[in-house]
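Visitor: here is a sequence with its predicted model. Questions after.
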Amino acid sequence: MYIDLDTATDYKRSIFNAIVAPRPIGWISTMAADGRVNLAPFSHFNLVSTAPPVVMFSCNAPDDRHEKDTITNVRATGEFVTNLVTWDLREQMNNSSFNAPYGTDEFELAGLAKAPSNKVRPPRVAASPASMECKLLKIMDIEPIGPGDTFSNVVFGVVVALHLDDRFVEPNGRFDVVRTQPLTRLGGNQYASTGPIVELGRPNPPRA
């Protein structure tokens, strides 16, 4: 099958989510200027750089308003927190994705306890084994290019603090991915966690 995106009109746009998979989930907590809290998952999320530590997440504009509540809050305050979603937290994550009216506290909706952050105002998900406090670096607005496209926002944030559950930090300082079982997004409503784990050292050229 070949699809020419300049001319094709009948392909499912969700196919990209199945091709670029699995994807980590950014469980983003934010706070509005008036103190109301929001929590939402984003599967277009990833680490961009480690020095400085920068993460990104993006989303399309919703049908009922010009942008998602998370973006509105980040624009207003310049802060957010990413919380690692584990396999055990999959139901709570899914419940927090409910399209609730602006100002709804998704922590309460999903039955999640809050934990305070140190350098930003938004709270953390207390049950998450790893949270990153972030300051806004920039927001890139992607305008529609062709028919059927939607407006998108891409948020870049600098990580200014880490919260790690000591149970998952090894003596050498390595974070134990196998035991935390991070949840990943596949195509459609499919999710998964870590499968078989292998370690592959980077090959070095032979010495002359």
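Guide: Now that the structure is in, tell me what you want to look at. Residues are numbered from 1 along each chain as shown.
Visitor: only C-alpha atoms for contact and neighbour calcs from this point on.
Guide: Fine.
Visitor: quick one: buried residues of the helix or strand hosting Cys134?
Guide: If you go by DSSP states H and E, Cys134 is part of strand 130-142. The neighbour-count check on strand 130-142 (16 or more other CA atoms under 10 Å) flags Ala130, Ser131, Met132, Glu133, Cys134, Lys135, Leu136, Ile139 as buried.
Visitor: cool, and stretch 33-47?
Guide: Counting neighbours by 16+ other CA under 10 Å, one finds that the buried residues in stretch 33-47 are Val37, Asn38, Leu39, Ala40, Pro41, Phe42, Ser43, His44, Phe45, Asn46.
Visitor: alright, now check it against this:
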Amino acid sequence: MQYLSTDLSPRERYKILTSFVLPRPIAWVTTTSGTGIVNAAPFSFFNVLGEDPPLCVFAINLRPDGRVKDTLVNIRRAGEFVVHITDEPLAEAMHETGGDFPPEISEPDHLGLRLAPSRMIAVPRLADAPFAMECKTWQLIDVNGDRVLVLGEGLAFHIRDELWDTEKMRVAMELFHPIGRMFADRYCRTNDRMDFPPAKGAG
């Protein structure tokens, strides 16, 4: 089976990409509105891009009816946000925050998610997340008028204490169980892992 990208509709391209580029990490993003409402929403077109500076990127599409999502409204206004990684205990709550909540409803409040203050920005973080990265906006890239790529620069990192060996700078993988996005409303666990010996030579 072969397709030219130009022969497909955007929806068909989306279906192919989200069916095969798997699993995808999930950015669980908190922002704050001008009236202080804390918003939380997941985005699975997401990844980190490097360490110097520490950059991440995620895509925010318009809603199906053309409305701009609260996350983008808040980022455009304040230029800051927190990106969290989700693990199994928080997976269902993360999924629920992807619903179409009105701007005056705080998803963390509605779902009983604990918040904690950030160190460098005004946006609070989700206290129970295994990893959180406070970010300031590095660049916003408009794509075709129907989505925006948000590039953020990490200002501070929060790691759940038992997950990190501060001397070895290494994660305790036996305790860290992040989830990945598959397609539609499907997710995957990361418990089944494998190790390989160091590669021989450079490719």
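Guide: That came in fine, so what should we check first? Just so you know, these numbers come straight off a predicted model, no measurement behind them.
Visitor: got a TM-score for the pair?
Guide: Laid over one another, the chains give 0.91 as their TM-score (TM-score structural alignment, normalised by the length of the second structure), with 199 aligned residues with a CA RMSD of 1.8 Å.
Visitor: quick one on the thing from earlier: from the buried residues of strand 130-142 of the first structure, which is closest to Gln190 of the first structure?
Guide: Nearest to Gln190 of the first structure among the buried residues of strand 130-142 of the first structure: Ala130, at 22.9 Å, using CA to CA.
Visitor: if I look at the closest one, how far off is Thr86 of the first structure?
Guide: To Thr86 of the first structure, Ala130 of the first structure is 10 Å away according to CA to CA, to the nearest Å.
Visitor: go on, Gly188 of the first structure?
Guide: 19 Å.
Visitor: any chance of CSV for the buried residues of strand 130-142 of the first structure, columns distance to Ala21 of the first structure?
Guide: As requested, these are exported to CSV (distance: CA to CA, whole Å):
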residue, distance to Ala21 of the first structure
Ala130, 22
Ser131, 22
Met132, 23
Glu133, 26
Cys134, 25
Lys135, 27
Leu136, 26
Ile139, 24
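Visitor: looking at those, which is nearest Phe16 of the first structure?
Guide: Ile139 (22.5 Å).
Visitor: if I pick the residue lying closest to the closest one once chain neighbours are set aside, what's in contact with it?
Guide: Of all residues not flanking Ile139 of the first structure in the chain, Val155 sits nearest, at 4.5 Å (CA to CA, 6 or more residues apart in numbering). Residues in contact with Val155 of the first structure (CA atoms under 8 Å, 6 or more residues apart in numbering) are Met56, Phe57, Ser58, Ile71, Leu136, Leu137, Lys138, Ile139, Met140.
Visitor: ok, now with 6 Å
Guide: Met56, Phe57, Ile139 (CA atoms under 6 Å, 6 or more residues apart in numbering).
Visitor: please, which helix or strand holds it?
Guide: Under the criterion of DSSP H and E, Val155 of the first structure resides in strand 152-164.
Visitor: SS state for the equivalent of Pro198 of the second structure over in the first structure?
Guide: Per TM-score structural alignment, the equivalent position to Pro198 of the second structure in the first structure is Gly201. Put simply, Gly201 of the first structure is coil when judged by DSSP: H, G, I helix; E, B strand; the rest coil.
Visitor: could you do Leu109 of the first structure as well?
Guide: Per three-state DSSP, Leu109 of the first structure ends up helix.
Visitor: check the first structure for its longest helix and report it.
Guide: helix 69-77 (DSSP state H).
Visitor: that helix against the second structure, how far on average?
Guide: Helix 69-77 of the first structure differs from its equivalent in the second structure by a mean of 0.5 Å after superposition (mean CA distance after the TM-score superposition for the first structure).
Visitor: what's downstream of that helix, the next helix or strand?
Guide: Per DSSP H and E, helix 69-77 of the first structure leads on to strand 79-84 as the next helix or strand towards the C-terminus.
Visitor: that following strand - contacts with which helices or strands?
Guide: On a contact count with 3 or more CA pairs under 6 Å, 6 or more residues apart in numbering; DSSP states H and E, strand 79-84 of the first structure meets strand 26-31, strand 130-142.
Visitor: residues in contact with Pro53 of the first structure?
Guide: Contacts of Pro53 of the first structure by CA under 6 Å, 6+ apart are Val158, Val159.
Visitor: in the second structure, what sits opposite it in the alignment?
Guide: By TM-score structural alignment, Pro53 of the first structure lines up with Pro54 in the second structure.
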